[in-house]
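Peer 1: My questions are about this predicted structure, shown below with the sequence.
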Amino acid sequence: MQDRKPIELEAGWTFMQNGIMKLRKLLEGEEEEQFTAENYMMLYTTIYNMCTQKPPYDYSEQLYNRYKDSFSLYIREKVLPALREHHEEYLLRELYKRWGNHKVMVRWLSRFFNYLDRYYITRHSLHSLNDVGLIRFRDDVYTEVKVQARGAILALIEREREGEQVDRALLKNVLGIFIEVGMGGMDCYADDFEKQLLSDSAAHYKKKATAWIAEDSCPDYMLKAEECLKAEEERVANYLHVDTKPKLLKEVETEILEHYESELLEKDNSGAASLMRDDKKEDLARMYRLFQRIPKGLEPVAEIFKKHVEAEGMKLVKEVTEAIQSKKEKDAGKPSKDSGSTHEQQYMKTVIELHDKYLQYVVESFNNSSLFHKALKEAFESFCNKTVAGITSAELMANFCNTLLTRGGGGDKMTDDAVEEMLDKVVKLLAYISDKDLFAEFYRKRLSRRLLAERSASDDHERAVLTRLKQQCGAQFTSKMEGMVTDLQLAREKQQGFEAWQKENGKTISIDMSVQVLTTGFWPQYKVVDLALPQEMVDGVSLFKEFYEATVKHRRLQWYYHHGYANLRANFRSKPIDITTNTTQATVLLLFNADEKLSLQEIKERVNLPDEDIIRILHSISCGKYRILAKEPNNKTINKADIFTFNAAFTDRMRRIRLPAPPSDERKKVVEDVDRDRRYSIDAAIVRTMKSRKILQHQQLVLEVVQQLQRMFQPDIRVIKKRIEDLINREYLERDKDNPNTFRYMA
């Protein structure tokens, strides 16, 4: 078989050039027939033959170089002249058209020269035919027009920012060239376009922001800023590369938000404080959305929010304090009553409303942000721990709960659900109070009063509050209160047992008597007095004692008469009236069944009470709203020389009245009890810490004790120091001999 005659380089290349020229004409839109399958096969076969001939007729290297030169020739003769004729948007259109043609040319020529890709290029680790085509366009076309094209693109973007409609598809297509010529990398796009885009964008928005901040209110400025950021995001979505988004938005945010944040937030009559004052929740939500985009951008907003809430709270404290003081001055000389109670109740309602309002801000406008929850907490802690007309918030809260939970109090006008909701809100406010132990003691005192007087509006409400308090402050916080509620149920059962015992044993007394037997450890400490009871009551006490000793072993009864109640019928001239009093008041009033007139000294001797108790009791029944006894002289102070008589002329529109309890300084007693308990708690915390640590520096010991106790109260550093000294004296601790600021635990 005869060998095939080799194809000479020039002869073969001349044939290939004809095919390339045919392709060029088609690309230029000139009249030319399309390639047929036969044309394609002949061109492919020519290259194949020229690359597979035996040396020296293997022209693979020469054909590879001439393949490259074919692109350069076409670009030099056709592409660049066409591009140089166009400017601005027209340049971009021509560039995109030429880029499309170039890719078609690469696709066809790489098919013709395909055999090079398969063997020669692989063996010599050269650029693929496709890459060679891209490189030629990059080096010959892109390098020349990139600056002009970039300027045209940026000009269109600027026009779009000013509100004009532009051809977004064209921008996307041309920017695609910047990306594709990078051949898998983003260097061309980033260096040749993106850097300038970011620089121009910063300059554009710097100019805009300068004008806006001078002319617009804070809400108007924020609207424009939000629209701009949204427009830039759309710009990225429509024609910029996704990698540009964070960089572009950062430039815009820096220029329109970060640089002007302080000025914007503090704008007169429209800044953050004004928006809060005017309840502009939507604007505040926009402010949150905008400033969360910049580093630490929300911190100044949260600080303004905190100061605003704090100012509102302090304003409320001041107003209520002044109102209570004013009412006290107005009521001076009038019958004694709690002149501040109405204002105190309104204060608590307003605090709850204030919390609801600003919690709604945090949830709705500030996206439930922990930063704003913290700001709200700090603001409420600041003013909720202030005293209102000398009354602590702990006491005010306890009083407010008492009003809601007492039959005939504020809760009676509300539905059960509304009472539950209000109590839930009060308990949540307790989180802001530093003296939680003080609240607990005041609440326990009022709870005991409600339970003992059977004035509690609802057992369900009582238990619900205790459950919430337990969740908020722990089981130890409510253990005694829960014990009181349970204890009272047992006391009712004990009373039923007493009644059954009376029937079984045929025992009777002249009065109806109910006794509540309670466990000392659960209830507040009460003063014990040796009251000289009327005979009717003495008979009842003796009978109950007999029953108790017969049914209960190893327990001793202690009677607390100040907390007992009696129902009396007083026969006045106008009509008989049923009077509810406490046991001590009843004991004094019953003296006047036998005597028309008694002196203070005589009353004191007969009831066997100390002066201070007698004076308070007589004041409550002769100088207050209900003057059951008449006093000589007729004034509002009780003196030893006063004479008392039954006031038969007394009248009231009601047929049943309740005498107010004798006034007592309960607040002082509660504070003293809490101070005593705090000393015990501090001692326990010091010993507990030292027992585990053995040796500790003074400062570290104080710090750890504060951390242990601050959930219930904020311990005074001076008191901690005194307790440390006391424990040293009691030989629980000792000072280090070499360092007096170091303590050792003495086992």
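Peer 2: Nice, thanks for sending it over. Predicted model only: the values in this text are computed from it and were never measured. Numbering: from 1, shown residues only.

Peer 1: Every contact and neighbour count from this point should use C-alpha atoms.
Peer 2: Noted.

Peer 1: contacting residues for Leu134?
Peer 2: Leu134 sits next to 106, 181, 183 when contact means CA atoms under 8 Å, 6 or more residues apart in numbering.

Peer 1: Tell me the buried residues in the strand or helix carrying it?
Peer 2: Leu134 belongs to helix 129-137 when elements are defined using DSSP states H and E. Neighbour counts over helix 129-137 (16 or more other CA atoms under 10 Å) mark 129-130, 132-137 as buried.

Peer 1: Comparison target below:
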Amino acid sequence: MASSERKTIDLEQGWDFMQKGITKLKNILEGEAEPQFRSNDYMMLYTTIYNMCTQKPPHDYSQQLYDKYREAFQDYITSMVLPSLREKHDEFMLRELVKRWENHKLMVRWLSRFFYYLDRYFIARRSLPPLYEVGYSCFRDLVYQDINVKVRDSVIKLIDNEREGEQIDRSLLKNVLGIFVEIGMGNMTSYENDFETEMANDTAGYYSRKATNWIVEDSCPDYMLKAEECLKREKERVSNYLHSSSEQKLLEKVQHELLSVYASQLLEKENSGCHALLRDDKVDDLSRMYRLFCKITRGLDPVSQIFKQHVTAEGTALVKQAEDAASHKKPEKRDIVGLQEQVFVRKIIELHDKYMTYVNDCFQNHSLFHKALKEAFEVFCNKGVAGSSSAELLATFCDNILKKGGSEKLSDEAIEDTLEKVVKLLAYISDKDLFAEFYRKKLARRLLFDKSANDDHERSILTKLKQQCGGQFTSKMEGMVTDLTLARENQTSFEEYLNNNSNANPGIDLTVTVLTTGFWPSYKSFDLNLPAEMVKCVEVFKEFYQTKTKHRKLTWIYSLGTCNIIGKFDAKPMDIIVTTYQASALLLFNLSDRLSYAEIMSQLNLTDDDVVRLLHSLSCAKYKILKKEPSTKAITPTDVFEFNSKFTDKMRRIKIPLPPVDEKKKVIEDVDKDRRYAIDASIVRIMKSRKVLDHQQLVMECVEQLGRMFKPDFKAIKKRIEDLITRDYLERDKENPNIFRYLA
């Protein structure tokens, strides 16, 4: 079978044919009347190249065609493209450039299709740049390198015009900047080096000039409005025509010129800076300040400092106000924590609410502002007012909310809410142990004298305190609340016991509250000589209690007891509610008409202080159940008393209070004692694990360990170390007296 030989095409003849196709393409690009390529035309051109590349050597013209491909572009660019660009300027030049670039890309697309066979074999084998890359680099080397500086300057000029409020053709800029990106063929170097750097510098200069005027003319809020607006516009600029990678660099330039450079001048502007905005509650402006300054390095530091100073000043002013109010009180009322102090705590809570909202809303919950608020509150929350520490004021405030008939009339929700806030304030107080002790004392009174308004609230605040300060803090208080529940059950079973045992009869109604020693504050228990009627009660209850448990010893605390007795007066009999002490004293007058101070004292077996208090309450105060000779206002050891049968009152039932004992001194003494133990325990714990430690390190670790409950005084720690040395827990190093060793 005969094979048909393919006719060899020589270079000149083949190239002539290709040249016609290329010319037709150029005419189409130049917009001349030329019919479009049909697939047949395209196939002919492709096949010609294919044939010329697959002929046997020396007729394989791959290399020559590769070179001619490049020359076709160079030719077109030098003859047509460059002249048309060089005669135009500014916006017209930019439009021409965009048009020429679009055409060039089309030309690359078509020609690389005609010459496709080169890409597949020749280029791949020789590792030469592919056709599209050759096409692009022709434009880059001949056109882009020639005019990029002119283009860049025209673009920047247009951007500045737009900043000044002119309308510009944004899509034109987007297309021009697209060329800077595309010419890099996959990397951004051309865009960054040939355009972006210069544009960023121009931006910095532009805003620097603006800021110089604004900082002088505008108030801080007005300046910030302008700055925010500028940043917003620059962001839009990026999304409209710059490359997205420019956003960060551009905004940083604007922030630097408008904010970093003028930060302190802006924040400290006389009547409109940060202080003024806080003073006048300009919430929107403060939010804007946060939004702007959080973007610059360490920009929020000065804002949070000013916030801290402001809050500290407001809180300190409240303390001073409360001090002034207290100093105008009458001297005899000065010791009682009164309404004034209640108002003070309320105001501190309101202050905290207000600025907590600022932290959350204006300052978007940023940790710097939480820290500033905490540090500010720690300053004035530990000042105390008129001799009462904040710990005591807070405990009294809670007491007022939780006891029946307290000064605060609140709904259940408001009570919960307020307690929540008090516990938050407690976080700022360094003497948490002092608060706990005052709180416990007041809780005891509420529970024992049935003064507590609502058990749920009592438990609820303990839960809150437990979360805030840990379980150790509330364990005794929780024990007290549980004790009362158990005591009620105990009373019920006592009443059942009495019903079932006819021979066990105390003769009077008796309610006993049994408490667990460790939970409650320590109360003095005296050997009060009980009246016979009461002795019987004590015996009956003892017998009942022994049926329940053999291992517990009851200690009676008569100082907390109350009695209802009936006074038979000439006018009418009356119910009198008194303490056990007062009742014991009054019952003495059933057996004697007249008794001297000394007789009463020896029959009751009480101390001078207690006798004076209870006789004063019965003979010198509001209700004069006893007549005293001489009838002076004070009790003296030579006084004589008798029952006042003429006594009368419009009420059928009266309560005779005993004057309150000042508990504050006792609480403070107790807390001091506990602190000594706590410091001892802490030092021993640290030394046990560390064995050898220097003085400073030991003190630091001790403060660290105890800081959650109180701020130990350095002198106190030093004293406890000395004490532990004398008790052989530690010893000083022989060489260096500043170093201690643990003695196991």
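Peer 2: Right, received. Where do you want to start? Computed from a predicted model, the values in this text were never measured in an experiment.

Peer 1: re earlier: where in the second structure does the helix holding Leu134 of the first structure fall?
Peer 2: Residues 131-139 of the second structure are matched to helix 129-137 of the first structure when aligned by TM-score structural alignment.

Peer 1: could you show me where the helices are in the stretch 51-200 of the first structure, in order?
Peer 2: Defined through DSSP state H, counting those that start in this stretch, the helices belonging to the stretch 51-200 of the first structure, from first to last, are 60-74, 80-84, 88-112, 114-115, 121-124, 129-137, 143-161, 168-180, 187-189, 195-215.

Peer 1: what's the angle from the longest one to helix 129-137?
Peer 2: Put plainly, it is helix 88-112 of the first structure. Taking axes from the mean of the first three to the mean of the last three CA atoms, to 10 degrees, one finds that helix 88-112 of the first structure is oriented at 150 degrees with respect to helix 129-137.

Peer 1: in the second structure, what residues pair with helix 88-112 of the first structure?
Peer 2: In the comparison with the second structure, helix 88-112 of the first structure aligns to the range 90-114 (TM-score structural alignment).

Peer 1: Superposed on the first structure, what's the mean shift for the matching stretch?
Peer 2: Between stretch 90-114 of the second structure and the aligned residues of the first structure, the post-superposition mean distance stands at 1.2 Å (mean CA distance after the TM-score superposition for the first structure).

Peer 1: and that stretch, how far out from the chain's middle?
Peer 2: 58 Å (CA atoms, centre = their mean, to the nearest Å).

Peer 1: What lies in contact with stretch 727-737 of the second structure?
Peer 2: Stretch 727-737 of the second structure is touched from outside by 684, 721, 724-725, 738-744, with contacts defined as CA under 8 Å, 6+ apart.

Peer 1: residue boundaries of the strands in the second structure?
Peer 2: In the second structure, the strands defined using DSSP state E lie at 562-568, 573-579, 594-596, 626-629, 640-643, 653-655, 692-694, 730-732, 739-742.

Peer 1: Asn647 of the first structure is nearest to which of the helices of the stretch 51-200 of the first structure?
Peer 2: Nearest to Asn647 of the first structure, of all the helices of the stretch 51-200 of the first structure, is helix 195-215, at 78.4 Å by CA to CA.

Peer 1: between the closest one and helix 143-161, how many degrees?
Peer 2: Comparing the axes of helix 195-215 of the first structure and helix 143-161 via the same axes, to 10 degrees yields an angle of 20 degrees.

Peer 1: what's helix 195-215 of the first structure aligned against in the second structure?
Peer 2: Applying TM-score structural alignment, one finds that helix 195-215 of the first structure aligns to the residue range 197-217 of the second structure.

Peer 1: distance from the matching stretch to the first structure after superposition?
Peer 2: Taken against the first structure, stretch 197-217 of the second structure registers an average deviation of 1.4 Å after superposition, with mean CA distance after the TM-score superposition for the first structure.

Peer 1: buried set for that stretch?
Peer 2: Using 16+ other CA under 10 Å, the residues of stretch 197-217 of the second structure that count as buried are 199-200, 202-204, 207-208, 211, 214-215.

Peer 1: now, the most widely separated pair of the buried residues of helix 129-137 of the first structure?
Peer 2: Leu129 and Phe137 (12.8 Å).

Peer 1: Aligned to Lys476 of the second structure, what sits in the first structure?
Peer 2: Under the alignment (TM-score structural alignment), Lys476 of the second structure maps onto Lys480 of the first structure.

Peer 1: what sits against the residue nearest to its match when sequence neighbours are not counted?
Peer 2: Closest residue to Lys480 of the first structure apart from its sequence neighbours, by CA to CA, 6 or more residues apart in numbering: Phe522 at 4.7 Å. With contacts taken as CA under 8 Å, 6+ apart, Phe522 of the first structure has the following neighbours: 480-481, 483-484.

Peer 1: Show me what Phe522 of the first structure lines up with in the second structure.
Peer 2: With TM-score structural alignment as the criterion, the equivalent of Phe522 of the first structure in the second structure is Phe519.

Peer 1: ok, how many other residues are close to Thr547 of the second structure?
Peer 2: 9 (other CA atoms under 10 Å).

Peer 1: hmm, which of the contacts of Phe522 of the first structure are the buried ones?
Peer 2: Neighbour-count burial within these applies to 480-481, 484; the criterion is 16+ other CA under 10 Å.

Peer 1: Quickly name whichever of those residues is closest to Ala332 of the first structure.
Peer 2: Relative to Ala332 of the first structure, the closest of those is Met481; by CA to CA it sits at 36.9 Å.

Peer 1: Isn't the closest one up against Arg444?
Peer 2: Yes: when contacts are counted by CA atoms under 8 Å, Met481 of the first structure is listed as touching Arg444 (6.2 Å).

Peer 1: roughly how far is stretch 550-567 of the second structure from the heart of the chain?
Peer 2: The chain centroid and the centroid of stretch 550-567 of the second structure are separated by 49 Å under CA atoms, centre = their mean.

Peer 1: ugh, wrong one, I meant stretch 173-180 of the first structure
Peer 2: Its chain's C-alpha centre and that of stretch 173-180 of the first structure lie 48 Å apart, by CA atoms, centre = their mean.

Peer 1: what does stretch 505-525 of the second structure give?
Peer 2: 46 Å.

Peer 1: buried sites along it?
Peer 2: For stretch 505-525 of the second structure, the neighbour count (16+ other CA under 10 Å) marks 506, 511, 513-515, 519-521 as buried.

Peer 1: Cheers, nothing more for now.
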